[in-house]
Structures are given as structure tokens and as C-alpha cells.
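Fold the stuff below for me.
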Amino acid sequence: MRITIAAAALATVAIAVAATILVTTLRASLIDTADMSSKTRASELNAAAARGLLTDVIANIAEEGVGQVVADDGKVLAASENVRGAARISQVVPPRGEPEKLIIRNAPDDDETEDYRVWAVRGDGVTAYVGTSLEDEREVIFDLTRLMIIGLPLLVAVFAAGTWLMVGRTLRPVEDIRAEVASISHRRLDRRVPLPPTNDEIGRLARTMNEMLGRLEASSERQREFVGNASHELRSPLAAFRAQLEVASAHPAGVDWPSLAEDLLKDSNRMENMVQDLLFLAREDAAATPPSTPVDLDDVVLEEVARVRSTASVAVHAEGVSAAPVLGRREDLARLVRNLLDNASAYASSRIDVSLSAENGRVELAVADDGPGVAPEDRPRIFERFYRADPVRNPQNGGTGLGLAIVEAVAKSHGGTIAVADGTTGARFEVSLPTLRSERPAATVPVPS
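Model prediction:
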């Protein structure tokens, strides 16, 4: 409705302006044409009088026009039918060669009077007066104006109706999209909005809406899977808790209480680690502010390497670690490196190799082990939450199944990526992060043996 009203108002103004210009232009054109014809006919009459060919009745005068040829002594030599026998219509005698325009009011016209626009042209001893009726000119303009006044509302009405139908047809898909979106609930995210057949803005809007609904559906599905997996992972240690406590409660005399306490402590540690991982992932999912604190990633890597060396049963080599400044959160980056090293130490046979370098605006961190590696079919899902590859890389090591998911979340929140690279043996995880532009030279960091 608003578009139709606005379009009709603009059309009314535009048509009114165009009509005014048309009427003004037409009036000027009529006047110019009539004036040219009058001056030409007056000159012809002067020429005819000079050659003695002038007749008493002047013909070829515009309809409702007037014409007279008057001698210098005031005698009317010739006249048009409507002023035959009348006195001269004007006393004005212009200089020779300078036609003069006259407005004559109440000139005789048969039995009536008329207003004329007359051109007076001086010849040899005579003056010719030829003009057109002002009333005739006014009638033409009046008829055209009346026609436009009647036609303008009709034209605007047709234009408004066409605009209403066109805009309504154009916006109908928008209303269909709105109605469909309004009916979609969190339980029916599989529904999609109708796609119009055109590839215009509304068609692109519909496709964008469907893509958004697809992302919401995928996110909701991942959330349900995540909650289900978390519930399953927490239920197992809780069930073990309950079973051991029920047995101990039923037979307290035969219970090895120190051993029971140790087992319960292990299960509680596993649940605590899982809850911490879940809270970390929830925080990363909700994080909206990009990290902006300078961090020397090489210091973080060397600290985590030293930690792993104190507990791991395999050799950890970090000779390839060099200076690598980045923007980030130190605690999160430490967790990324820690999870990669813990994952590698869980599957390595004899050694872990860590390298870190900065070049071409990127920081590249690689952690490789000489274990069984990651099967190609498992690589697309290795970073999913609670996903564990079968069978070799799935030992009962007490992990939560969230370590690599946390690595990917931290890398993405820092504007980076992580991938499993091809290797001859073992697994090689490569993390790429944007480097911090700095004047600090990329000197090799000494690694303690």
C-alpha cells in the first residue's frame, strides 16, 4: 500500500509537470506557427497589391482569422469575408520592412466581435493586416487542458492498479517466506522456505534463508549429538561409581578400601577432566572477541614439551622450534599444544617430533609421532567431539574424546587451521596461525636436552 501510494503520488506529480510542459509548449508552437503564417500571408498581399493582382476578397486566411489591405490614405482595398465592408481594423502603420504584432480587441467578425493577434506589414503604399483569432487559440488549449484533467486521474488510477498488482506479485514470495519461517520451530529445522523461480533479490533471500536453516539444523544436530555423547561418557563413570559403592556397602568387611578409593578417584578425575573440556568448548563456542594479546608461542611450546618429557615414556624432540610471535590467549594456546602432545604421547612408539616456524605471515606448528597413524577414512571426523578412531588409535587411555576438538576450536578462534598431514609413519598434526607482525628476528630458540 505504501509503495502504491508513493508511486501514484510521484506519477501524479510527474504527469502534471509533463502536462504543463506539453500545454505550454503546444501554446508556444501554435502561436509561432500562426505568427509565421500571418506574416507570410501579409507579405504576399503586399506583393499582390504592388503587381495589381489584389482581389477584393482575401482568401487563404486561417479559420477564424482576419485580413485587410489598407492604402496609405486609409482606404480598405481588400478584406477577408468576416470584415468586408468594415473600417480598417487598426490605425497602426509600421515602418517598411519591420512587421509589428498587434492585439486587436473587439474587432468586427460578421455580426459579432472578436479578439485577434494581428501582424501589420508595410508595403508600397499599402499596409497588410493578417491575424488569427485569440479565441480559437484559447479553445484549442482549453480542450487539451480539459482532456488532461479528465485523463490524468484515470491514468494515475491505472498506474496505481498496475503498481499494486506488480508489487503484490513481487512481494508474495516474501510473505510466503515469512509465513514459513514463522511456522518453523526448533523441533522442525528440517523445513525449508519456498524458492521462487526467479534469480532476483527475493530468490537469493530465499536461498540464503534455506542455507541459514541448514546451518541451524546441522548445529542443532551437532548439539544433540554432543549432549548425547556427553551424557553417555559421564554415565559410564557414574555407573561404575554406583556399582562399586553398592558392592562396598553390601559387603563392607571384604572391601579393599584403599583400592576402592583409588578407583573412585580415577573415575572422578576423568569426569572432572571431561566437565572442564565441555566448559572450555562451551566458552569457545560463545567467544565473540578475537584474541589480541601478543604471545610468544615458542615459549608456550617449550614449556609444554618440558612437561611431557617429565611423564612420557617416549623421546620428545623439539630442535625445530624457533621464535613465533602470535596474537592470542596464552592459556588457550597452551591447551592446544598440550592436547597435541598428550595425543602424540598416547600413540607414539618411541618418539615425538615438534617443530615451530614463522614465515610468509603464518606460524606453522607440527606435532608428529611414530605410532600407528590415522586412517584416511577417519581423518574427516578426527576433530569431531567424542569421536574415537577404531581400532588402533583407540586404546583405553582415559581420554575424554574432546582433545582434538579443543585443538580445532582454539585454532579457529585464533584465525588458524589444523589438519592431519600425510606421512610415511605415524600421525602428523599441523596447525597454521597468523603471525604477529614484529621486528623480532626469527632466531632459533635453544632447547634444553
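
C-alpha only now, for contacts and for neighbours.
Fine.

quick one: residue 363 from residue 71, how far?
110 Å (CA to CA, to the nearest Å).

ok, the residue sitting furthest away from the middle of the chain to residue 88 distance?
Using CA atoms, centre = their mean, the residue of the chain lying farthest from its centre is residue 73. It sits 84.8 Å away. Plainly put, residue 73 is 11 Å away from residue 88 if you go by CA to CA.

do residue 351 as well
129 Å.

what's the helix or strand for the nearest residue to residue 400 once chain neighbours are set aside?
What sits nearest to residue 400 in space, not counting adjacent residues and going by CA to CA, 6 or more residues apart in numbering, is residue 274, at 5.7 Å. For residue 274, the element it lies in under DSSP states H and E is helix 257-286.

Tell me which other helices or strands that helix touches.
helix 201-250, helix 403-413 (3 or more CA pairs under 8 Å, 6 or more residues apart in numbering; DSSP states H and E).

again, only using 7 Å
Applying 3 or more CA pairs under 7 Å, 6 or more residues apart in numbering; DSSP states H and E, one finds that helix 257-286 makes contact with helix 201-250.

And the helix it packs on, what does it pack against?
Against helix 201-250 (3+ CA pairs under 7 Å, 6+ apart) you get helix 257-286.

now the other sequence, so there's something to compare against:
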Amino acid sequence: MRARTTLGATLIVAVALVIGAVSFYAVLNSSVSGSTAQAAQQRLEQLGDREGGPDVRGIDALEDEFVQLLGADGAVRAASEDARETLGSTPLPVADDAVTMTIDGEPMLIVSDDIDDDQTIVLAVSVEDDAETLATVATLLAVAVPLVLLLVAGTTWFVTGRALRPVTRIRQEVDGITAERLHQRVAVPDSADEVAALATTMNGMLDRLDAAATAQRRFVSDASHELRSPLATIRQHAELAQAHPAVTSIGELAEVVSEEGVRLQGIVESLLLLARLDEGVTLHDEPVDLDDVALGEVRRLRAAGHEVDGSGIRAARVSGDPRLLGQLVRNLADNAARHARGRIAIGVTPSDQHVFVTIEDDGDGVPIEEREHIFERFVRLDEARSRDAGGSGLGLAIARGIAAAERGTVVVDESRWGGARFVITLPLSS
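Okay, the predicted model is just below:
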């Protein structure tokens, strides 16, 4: 990563420097050439003396300049000393625009101007100094650009290494954390920058992984215990019947096996449903009348001998999985039936964009400090720990899992009679 960062930064700077150097050289070349051409044109106008025409004898007396006066036929009528010595009678080229040519091994800029119908004055100005200046600038740029690139690369390598050193340390620390060492955390630097935020985020992730691993171990332990209990009961009765066939009847053994088999089946089905909910089960999305579901539970509980108030049920329709929504209400209804002393109430109340399903009883209620704890798996309160009263401890966990899968919630508070009141909140179908 350090090498890639350095290479990337160096390439970007290299492209910028090359473009800048080329642009600078082009602008400088245009400026120098323009200045020289302008100076030559001004000198040409001075020599032309537009009011009375050039003095031939004056041109012949010029030194250190290349000046020629040409006639209409192109012949040289007069020339400066340097022009005569170098070119003799050879005329300089005449053009509308300035041209550059080499005279006696020296680059010259040539400009010309018509004096009258039969005379043209031509001036050649040396541009050797300009060429040397531009060559010097080009050399400096050719040396400076690589040096700057080396400086940028070295600085980037140093700064990147220093900046990534804490990241490397975090990576090494995280790499050493295994499933057996999830309690370890990454040291958070005091820099209060992105690296510190990364360390904090990593610690948050480790907290969640640690909590998930702890919950998984507790779940496996509790599941093993719950499955072991009915299996042990079946085995004890089978061994008793085998050792003392005259004491234990076949009917009694069959009844025990049947009861414990049903309990095993319920636990396994609950575990499978929880696993599906954890994996994000694909739900059937279809209209469901919650009032019909609630009225069905009222009838079922009344048939079992419970006093159930269903007067608070109002018509409400949601979109979801009918089977799972039915199990959600049934789990809470069965929980109320186990803990109620005599009265149960089920209500369905639509409001704005949501519908509230309430299931309350007149039992002992749920202490405030336990109201979140009871939704964990295999959790039963102290007064309901027996298998007959407390169930498997999975019903409320399943209820909350189904509600979450249906984009809803389940909470518990106090009922009107001092018992428990479970409130399901689901979005109404549009």
C-alpha cells in the first residue's frame, strides 16, 4: 500500500510538472520571440525614415547591424558594414512576416518594409541570445523536474510510512485476535484522527463479534441442556421398563415417550425457525387481516378454558407472512395463558401508519430490569422455570425475531391488572 501510494502521488506530480514545464517553456518562447520581433520592427521603422526615405550613405556607415537597401529589381543598393562583409551582394529574403534563417552560423530574425515603390529595407537581428536563454531554461527544467519528482517521492514515502505505521500496528493486532481471544482490543491512539476512528471502529466490531460468540456459546449450551432433558427422561423410563418390566407398563412408557417426543419436536422446530430468522428468511408478502388472527387466538384460548376479552379488536390489514404472523400472536397468547391468573385481553388498534396488537394478562408481570432480558433465547424468569410453566424459553425470542423480520417491534410493559402487556407494532399495508 505504501509503495502504491508513493507511486500514485509521484505519477500525479510528474504529469503536473511536465505539463507545467512544457507550458512555461512555450509561453517563455513566445514572449522572447515576440519581444525580439517587436524590437526589430521598431528599429526597421527608424531606419526607414518614412518622411524622406533612407540615406544610402547612412546605411553604408552602420556597424554591428545587418541592414540592406534593395531596389525594385531585388539588387542590393546599399548595405551596412557587417552585411557587406558577410553577404556581399547577396540580398536578404523579403517576406511579409518575420522569418528566421542562419547567417554565417548565427540564427537571425529577418524583417523587411517597403520604403516606396522601388525600394525595400531589410533588417536582420541576431536571436542567438534568445536561443541561449531558452536552451538554459530548458536545461534547468530538465534538471529541476526529476529532482522535484525525487523529492516528492521521498517525502511521500516518508510521510506515508509514518501515517500508515499506526494502521500497520492495528492490522497486526487484529491479525493476532482469534476466536479464543475475542476479548482483546486494539489500542486507540491519542491522535483523534482517522486512524483513531479506525481503531475505535475495529474495537466496536470486536465488541459485536465477542457478544455474538458469547451468545452463540450460551445458545449452544442452553440448547444442549434443553434437548438433553427430554432425552434423559425417555432413557430413564426405557431403562426402568427394561429392568423392571412388571413395574412399568407399556402404556405408561408410551405416554412418556410421546410427551417428551412432542417436547423435542417443539424445541427442534423452534431452533430451526430461529436459525432461519437469523439468516434472513424469505417471507411471503401477502395481505393479512390481523383482526382475524387475533379473533382466532381468542377462540382458541376460550376453548382451553381461559377468560379472554376480545372487545378491543379492530379491523387492520398488514402485508406479511400469514404463517409467521400467526405464530407471533400465538406465542404471545400462549405466554399470557401460562402466566395469567384468570383474565387475558387481546386487542388490535390501527393508528396512522401502524397497527398495535396488545396481549395482556393479570399475572405477576415482568420486572422492569427483566423486560429486555426475557426476549433472549432460553430465558425464563425464576417463578416460571419449570418445564410445564415456562416452556422451552424460545417463544418470546421467536416472537421478537418474527416481528423484526416483518419490519416491526415487540415490547413488554405493565397491563391494566398489574400483569404483563406485550405490544406488537407493525406497519399497515398501503
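
Give me the contacts around stretch 400-415 of structure 2.
Applying CA atoms under 7 Å, 6 or more residues apart in numbering, the set of residues contacting stretch 400-415 of structure 2 from outside is 277, 320, 324, 328, 360-361, 365, 371, 375, 420-427.

what do you get for stretch 340-348 of structure 2?
291, 294, 306-310, 312-314, 336, 355-363.

Please repeat the previous calculation with a cut-off of 6 Å.
Stretch 340-348 of structure 2 is contacted from outside by 307-310, 312-314, 356-363, using CA atoms under 6 Å, 6 or more residues apart in numbering.

Now a PyMOL select for only the buried ones of those residues.
Here is the PyMOL command that picks out the buried ones among those, judged by 16 or more other CA atoms under 10 Å:
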select buried, resi 307+308+309+310+313+314+356+357+358+359+360+361+362+363
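
In helices, which of the contacts of stretch 340-348 of structure 2 appear?
Nothing among the contacts of stretch 340-348 of structure 2 maps onto helices, per DSSP state H.

between the contacts of stretch 340-348 of structure 2, which is nearest residue 193 of structure 2?
Relative to residue 193 of structure 2, the closest of the contacts of stretch 340-348 of structure 2 is residue 356; by CA to CA it sits at 45.3 Å.

Which residue in structure 1 occupies the aligned position of the closest one?
Per TM-score structural alignment, the equivalent position to residue 356 of structure 2 in structure 1 is residue 364.

and what of residue 269 of structure 2?
In structure 1, residue 269 of structure 2 lands on residue 276 (TM-score structural alignment).

Next, find the distance separating that match from residue 3 of structure 1.
Residue 276 of structure 1 is 56 Å from residue 3 of structure 1, by CA to CA.

Kindly report the same for residue 339 of structure 1.
Distance from residue 339 of structure 1 to residue 3 of structure 1, by CA to CA: 60 Å.

With residue 248 of structure 1 instead?
If you measure residue 248 of structure 1 against residue 3 of structure 1 using CA to CA, the figure is 79 Å.

quick revisit: what subset of the contacts of stretch 400-415 of structure 2 is buried?
Taking 16+ other CA under 10 Å as the criterion, what is buried in these is 277, 320, 324, 328, 360-361, 365, 375, 420-427.

Just to be sure, which of the residues you listed are found in strands?
Among these, the ones falling in strands (DSSP state E) are 320, 360-361, 420-427.

want to throw these into TSV with distance to residue 396 of structure 2?
Listed next are these as TSV, based on distance: CA to CA, whole Å:
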residue	distance to residue 396 of structure 2
320	19
360	14
361	15
420	13
421	13
422	10
423	12
424	12
425	15
426	17
427	20
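
Going by distance to residue 34 of structure 2, which of those wins?
Looking across those and measuring by CA to CA, the closest to residue 34 of structure 2 is residue 427, at 77.8 Å.

what's near enough to touch the closest residue to that closest one other than its chain neighbours?
Using CA to CA, 6+ apart and skipping the chain neighbours, the partner closest in space to residue 427 of structure 2 is residue 354 (4.3 Å). Residues in contact with residue 354 of structure 2 (CA under 6 Å, 6+ apart) are 426-428.

what's the neighbour count on the counterpart of residue 214 of structure 1 in structure 2?
Structural alignment (TM-score structural alignment) places residue 214 of structure 1 against residue 207 in structure 2. Neighbour count for residue 207 of structure 2, taken as other CA atoms under 10 Å: 16.

Then the one 4 residues further on?
Under the neighbour criterion other CA under 10 Å, residue 211 of structure 2 is assigned a count of 14.

do you know how far it is from residue 20 of structure 2?
For residue 211 of structure 2, the distance to residue 20 of structure 2 - CA to CA - is 57 Å.

Okay, helices next: where are they in structure 1?
Counting by DSSP H, the helices of structure 1 are 2-51, 134-183, 201-250, 257-286, 297-311, 330-347, 403-413.

Reformat these into CSV and put distance to residue 122 of structure 1 next to each item.
Converted to CSV, the helices of structure 1 look like this (distance: least, CA to CA, whole Å):
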stretch, distance to residue 122 of structure 1
helix 2-51, 7
helix 134-183, 23
helix 201-250, 72
helix 257-286, 98
helix 297-311, 106
helix 330-347, 106
helix 403-413, 98
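
Which of those sits closest to residue 116 of structure 1?
When those are compared by CA to CA, helix 134-183 sits nearest residue 116 of structure 1, at 5.3 Å.

Just give me the mean distance for the closest one relative to structure 2.
Once fitted to structure 2, helix 134-183 of structure 1 is off its aligned match by 3.0 Å on average (mean CA distance after the TM-score superposition for structure 1).

before we move on, what about stretch 230-247 of structure 1?
Relative to structure 2, stretch 230-247 of structure 1 is 3.6 Å off (mean CA distance after the TM-score superposition for structure 1).

before we move on, what about stretch 260-271 of structure 1?
Stretch 260-271 of structure 1 differs from its equivalent in structure 2 by a mean of 4.1 Å after superposition (mean CA distance after the TM-score superposition for structure 1).

Give me the distance between that stretch and the centre of its chain.
Offset of stretch 260-271 of structure 1 from its chain centre (CA atoms, centre = their mean, to the nearest Å): 56 Å.
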